[in-house]
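**Q** the amino acid sequence is not available; the structure is as follows:
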């Protein structure tokens, strides 16, 4: 974990979803690494952070609340300026350029990553499951145990721009569950921890 920069300031989008759980996880690292964590709910806070996490939750609600809070364009600019961003679950959907199974009336996405995503790919909550996921990008690391609850998957990527970091074999299909494009990292579940550029989320 030596790639974590000293004094790294991590922001977690706190409009809806599991931002508190993400905050607790990062705060547990403070004793080991010099970093700070804050919940982001306004545009002015974006200038105070080095990297952003968009957590799991409900992607339609996150999108709507971003627009109501006038955060949509500032967030998009933050991502496109090259700042490290990690989208987990609903955050993955929100960062995707193409999304299937969009709710009636549509929703607005940041469209910052050249992937196609399918929401709630595995079905309802009763279809949840745990599985060990191999991550070849983390050499020498044991497989991660991941829990999939109404999770999305990445169904297609622009192979010239996007690197698939982890895949899940399910019902005879190979499904991408983590990917990276430049400064952007996506995982279908937040239990998967991956290196992003010079920072580790």
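**A** Yep, that arrived. Just so we're clear, the structure is a prediction, and the values are computed from it rather than from any experiment.

**Q** drop to CA atoms for contacts and neighbour counts, all remaining ones
**A** OK.

**Q** where along the protein do the helices fall?
**A** Remark: helices assigned in the chain by DSSP state H are 19-27, 59-68, 72-80, 90-95.

**Q** okay, those helices, which one's buried deepest?
**A** helix 90-95 (a mean of 30; mean count of other CA atoms under 10 Å).

**Q** want to compare, so here's the second one:
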């Protein structure tokens, strides 16, 4: 069965293109009944409040919650991470509805506004062990959330270091905390819990498809088609990236 990509708003086309690169069909999901035809689901990055309003308008939240409860694999990136979290802070007045299921607390826009977007080299030992390739992943953060707390069943896959001295204040953004010197030395940006995967960054905006291949392994069993060998895919894409594509630099977060 195909992989569904929630297509209300945000980078759903980029996810579908990334799936295509590893030989997997992605289909756009806009209605609750369409979830019956997919084996797994990606909730993409975008504007989380807008996505939530559109999901509520189309009465998608009950179907999304049921999809998660059924144990089908679901991956949330950036805004999708906020959707999957059991608790979110730093939201606009009135908050937003959440799908839930992921035992964590997420801070919306933790890293600041659009102009604070950046790239960072993340150590990803579990991803590299499973998918091959280098031990780090160059992650793109755009108005990104961060995970402040996780439950005992949540596996941390990646964290980012922040040069600071004091503890995170869940009610303020990283930008305001940096100005006052008040934030933690490390925050979590990728986790896995059972059938749920979540990343605060945007793997779909890079040529490195290892996160998509990793998610496909969550969606597969011995009788299903598994994505192409990620190590060879990564090598081919790496050559394409450096030989064919112009490099677009965002600020690098050190």
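**A** Sure thing, it's come through. Since the model is a prediction, treat every value here as computed from it, not as a measurement.

**Q** where does the TM-score land?
**A** The TM-score (TM-score structural alignment, normalised by the length of the first structure) is 0.88; 189 aligned residues with a CA RMSD of 1.7 Å.

**Q** if we can go back for a sec, nearest to residue 112 of the first structure, out of the helices of the first structure?
**A** Closest of those to residue 112 of the first structure is helix 90-95, at 5.4 Å (criterion: CA to CA).

**Q** matching residues in the second structure for that closest one?
**A** Aligned using TM-score structural alignment, helix 90-95 of the first structure spans residues 79-84 in the second structure.

**Q** got a list of what the alignment partner in the second structure of residue 78 of the first structure touches?
**A** Aligned counterpart of residue 78 of the first structure in the second structure: residue 67 (TM-score structural alignment). Going by CA atoms under 8 Å, 6 or more residues apart in numbering, residue 67 of the second structure touches residue 35.

**Q** which residues touch the residue most central in space within the second structure?
**A** Among the residues of the second structure, the one closest to the centroid is residue 77, at 2.1 Å (CA atoms, centre = their mean). By CA under 8 Å, 6+ apart, the contact set of residue 77 of the second structure is 42-45, 198-203.

**Q** rerun that using 6 Å as the cut-off
**A** By CA atoms under 6 Å, 6 or more residues apart in numbering, the contact set of residue 77 of the second structure is 44-45, 198-200.

**Q** okay, and which of these map to strands?
**A** Within the contacts of residue 77 of the second structure, residues falling in strands by DSSP state E are 198-199.

**Q** all strands for the stretch 101-250 of the second structure, in order.
**A** 102-107, 118-123, 136-141, 146-150, 155-161, 186-193, 196-199 (DSSP state E, counting those that start in this stretch).

**Q** any idea which of these is most buried?
**A** Note that of the strands of the stretch 101-250 of the second structure, strand 196-199 is the most buried (mean count of other CA under 10 Å), with a mean of 26.

**Q** helices or strands up against that strand?
**A** Under the contact criterion of 3 or more CA pairs under 6 Å, 6 or more residues apart in numbering; DSSP states H and E, strand 196-199 of the second structure touches strand 74-77, strand 186-193.

**Q** quick one: the shortest one to chain centroid distance?
**A** Spelled out, it's strand 74-77 of the second structure. How far strand 74-77 of the second structure lies from its chain's middle: 5 Å, per CA atoms, centre = their mean, to the nearest Å.

**Q** what's the mean distance for it versus the first structure?
**A** In the superposition with the first structure, the average deviation recorded for strand 74-77 of the second structure is 0.2 Å (mean CA distance after the TM-score superposition for the first structure).

**Q** also the longest one?
**A** Taking mean CA distance after the TM-score superposition for the first structure, the mean distance separating strand 186-193 of the second structure from the aligned residues in the first structure is 0.6 Å.
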